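**Student:** Okay, predicted coordinates and the sequence, questions at the end:
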Amino acid sequence: MSRRKLTDEQWDRIEVYLPGWAGRPGRSGVDNRLFVDAIPWMAGNATHWRDLPEVFGKWTAVHARFRRWSHAGVWERMFHAMADTPDFEYVLIDSTISKVHADASGAKGGLKLPRSVVRAAA
């Protein structure tokens, strides 16, 4: 798990773009670092939210926070701010999309044979 955790230097770079502050009252900035560390873990393991280790907190809370930050544009602002950093000049983003046939994805339907073919096979 430590392989996907942010280094102190990486954390110092992105901390200013995150909502909330750890020193303020309330839960606005509580465990921002732990939460941010959960995201590369999720991406690196290509798993479901329910499989998130409890060390990151309850998966429901982590997922809800991820959605709030996504809707608020936090990830996009951080990406744009970091994209101008010279250290990120040669960062590559990999994405794979696999199309699955509708029958394999649980869609209604499937192979439909005319009754005459079914009778002939019997």
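**Tutor:** Everything's here; your move. Numbers count the residues shown, from 1 in each chain.
**Student:** CA atoms for contacts and neighbours, from now on please.
**Tutor:** Fine.
**Student:** quick one: residue 20 and residue 53, what's the gap?
**Tutor:** Noted for residue 20: a distance of 24 Å to residue 53, by C-alpha to C-alpha, to the nearest Å.
**Student:** And for residue 80?
**Tutor:** The spacing between residue 80 and residue 53, counted by C-alpha to C-alpha, is 29 Å.
**Student:** okay, now the one to match up with it:
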Amino acid sequence: MSRFQLLSDAQWSMIADMLPRPTGRKGRPFADARTMVEAIIYRYRTGIAWRDLPEVFGPWQTVWTWHRRMAAEGTWDRVLERLTAAADEAGQIDWTVSVDSTIARAHQHATNISRHTGGWIELHESADPTPDPAPEPAGSRTA
């Protein structure tokens, strides 16, 4: 077990049966599920890159693969549902929602869109500064 114990035994017991188990097939040794979950939690709590995971969790590639597979299979969604239901049943979640209708206007320089003050003509002028000659009206030519 890693020195980073992020889950209590009670928390672990709530989700342990939802995680992958050894299949019994020969090949690489099966990574400890609790260590993998602890590593994933550690990575998200600290905000570090996968490559910066401490070595105590094992190869970062293994942790990343576990996370990716569990996300693709919907395991994390099921874990969230179970934990949310348990917390709601215990009265630990307050479902009251507060909505504020105040408008906070940003300063004009807070946008990432460049501002052109010259108007439409400045934006659409051709590279040639000389204007095109005006066409002559029909029938005004003299021979």
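**Tutor:** Everything's here; your move. As the structure is a prediction and not an experimental result, all values here were calculated from the model.
**Student:** After superposition, what is the TM-score?
**Tutor:** Put the two chains on top of each other and the TM-score (TM-score structural alignment, normalised by the length of structure 1) is 0.63; 91 aligned residues with a C-alpha RMSD of 2.8 Å.
**Student:** returning to what we had before: between residue 80 and residue 53 of structure 1, who's got more neighbours?
**Tutor:** The neighbour comparison of residue 80 of structure 1 against residue 53 (other C-alpha atoms under 10 Å) goes to residue 53, with 14 against 10.
**Student:** contacting residues around the more buried one?
**Tutor:** The contact partners of residue 53 of structure 1, taken as C-alpha atoms under 8 Å, 6 or more residues apart in numbering, are residue 59.
**Student:** try residue 60 of structure 1
**Tutor:** Listed by C-alpha under 8 Å, 6+ apart, the contact set of residue 60 of structure 1 reads 49-50.
**Student:** element containing it, please.
**Tutor:** helix 59-72 (DSSP states H and E).
**Student:** superposed on structure 2, where does that helix end up, distance-wise?
**Tutor:** Once fitted to structure 2, helix 59-72 of structure 1 is off its aligned match by 0.7 Å on average (mean C-alpha distance after the TM-score superposition for structure 1).
**Student:** For that helix, buried residues please.
**Tutor:** 59, 62-63, 66 (16 or more other C-alpha atoms under 10 Å).
**Student:** All the helices of structure 2, residue numbers only.
**Tutor:** In structure 2, the helices defined using DSSP state H lie at 9-15, 33-46, 60-73, 75-89, 119-124.
**Student:** ok, and which of those helices has the densest surroundings?
**Tutor:** Mean neighbour count, computed with mean count of other C-alpha atoms under 10 Å, is highest for helix 33-46 among the helices of structure 2, reaching a mean of 17.
**Student:** Next, the angle from that one to helix 60-73.
**Tutor:** 90 degrees (axes from the mean of the first three to the mean of the last three C-alpha atoms, to 10 degrees).
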